[in-house]
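>>> Sequence and predicted structure are below.
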Amino acid sequence: MNRMSFYRPTFVKITQFSSSNKRIKDSVEAVYLFRTFAEIFHRGKQEILLVMSLDEDNRLLGMEVIPVKESQPLRASEVFAGSILRKANAIKIGRFTTSDLMPSPSDEWMAIRLTKAGDFLGIAVKDFIIITDKQYFSLMDDGSKESQLPTT
């Protein structure tokens, strides 16, 4: 007889943002929270994704750090896991990089793929933001990308 293991996913509260009840209205506010979170939890040079889970009023429910590995493609299950457990209505994704600010073809492909996965799950991808030390680039703020990400 084979034995099967069962797991119960849980969240551990590491820190609390003072603005956790504030509505995230635009990419400027999202980048501010992404940078605040990254200062606390990201000390290395490795690229990371931060996924911000939002409720129906665009209030912050939580955030996850996902390391980006050059050799492995990012899986949608990694991106949406915390948001599903939090019953989020939407997410905003921030990619921290030390390289080029402009989105690469793989960034655009990832944004489209995650948007389609979010549509299937009922979790809207509100924005995909590339963040460097001094600047950021939002695919939603750039008019040429509006057809790739939902506008609501």
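Cool, the structure landed. Residues are numbered from 1 along each chain as shown.

>>> switch to C-alpha atoms for all contacts and neighbour counts from now on
Noted.

>>> Give me the buried positions along the longest helix along the chain.
Identified as the longest helix of the chain according to DSSP state H is helix 105-121. Neighbour-count burial for helix 105-121 flags Asp107, Glu108, Met110, Ala111, Ile112, Leu114, Thr115, Lys116, Ala117, Gly118 (criterion: 16 or more other Cα atoms under 10 Å).

>>> centre of the chain versus that helix, how much separation?
Offset of helix 105-121 from its chain centre (Cα atoms, centre = their mean, to the nearest Å): 12 Å.

>>> Take this one as well and set it beside the first:
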Amino acid sequence: MAYLKELKVTFTRKRVDDDLLNRPVESPEQVYALFKDMHNETKEKVVVLHLNPQLEILSYEVASIGSAKATLMEPVELYRNAILARASSLIVVHNHPSGTCKPSQADIGIAMRLHELGVIHGMPLQDFIIIGDDAYSSFQEDGRFR
């Protein structure tokens, strides 16, 4: 007898201000307002926002939790779950427990791989945002995705 695996996807809810949702994501500041509490985390964390064609947030997932200095981000995994969520595009939010929001070489490399994969699959990476101590860095604002 063979077995077939059933994929189960569950969703939980996060309480946020009403004015931050139910409208298109228009700026990195809007995303930062939703996830600025990530700067208090003691471990690196990766959160992926799944967006509809109007750039409204459909859902989000905690894609990875690492150590104080690093975390693992597999582009295929991030896009697989975005496809399951029926997203049209995505935003990756990542924290640096050290407090700096300056992208590391690893951040730049993975963000560019995610961007390229998004172009290939027609599901663009809208932004890659790094959260530090009361500040953020946005790859879109810095012009890295041109």
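Cool, the structure landed. Keep in mind that this is a model prediction, so the values were computed, not measured.

>>> related to what we said a few turns ago, mean per-residue distance, the longest helix of structure 1 to structure 2?
When structure 2 is overlaid, helix 105-121 of structure 1 sits 1.3 Å from its aligned residues on average, using mean Cα distance after the TM-score superposition for structure 1.

>>> any idea of the angle the helix or strand immediately after that helix in the chain forms with helix 105-121?
Downstream of helix 105-121 of structure 1, the next assigned helix or strand under DSSP states H and E is strand 124-131. Relative orientation of strand 124-131 of structure 1 and helix 105-121, computed by axes from the mean of the first three to the mean of the last three Cα atoms, to 10 degrees: 160 degrees.

>>> Not counting its own residues, what contacts the helix or strand following strand 124-131 of structure 1?
Toward the C-terminus, strand 124-131 of structure 1 is succeeded by strand 136-138 as the next helix or strand (DSSP H and E). Contact partners of strand 136-138 of structure 1, identified using Cα atoms under 8 Å, 6 or more residues apart in numbering, comprise Ser27, Val31, Leu101, Met102, Pro103, Asp127, Phe128, Ile129, Ile130, Ile131.

>>> ok, the first one - contacts?
Same thing as Ser27 of structure 1. Counted by Cα under 8 Å, 6+ apart, Ser27 of structure 1 has contacts Asp127, Ile129, Ser138, Asp141.

>>> Which of those are buried, as a PyMOL select command?
To isolate in PyMOL the members of those that are buried, counting by 16+ other Cα under 10 Å, one can use:
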select buried, resi 127+129+138
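
>>> quick check, nearest of the contacts of Ser27 of structure 1 to Arg3 of structure 1?
When the contacts of Ser27 of structure 1 are compared for distance to Arg3 of structure 1 (Cα to Cα), Asp127 wins out at 42.1 Å.

>>> Okay, the residue nearest the centre of structure 2 and Leu4 of structure 2: tell me how far apart.
The structure's structure 2 has its C-alpha centroid closest to Val92; by Cα atoms, centre = their mean the separation is 1.9 Å. Distance, Val92 of structure 2 to Leu4 of structure 2, using Cα to Cα, to the nearest Å: 32 Å.

>>> Kindly report the same for Arg86 of structure 2.
Distance from Arg86 of structure 2 to Leu4 of structure 2, by Cα to Cα: 23 Å.
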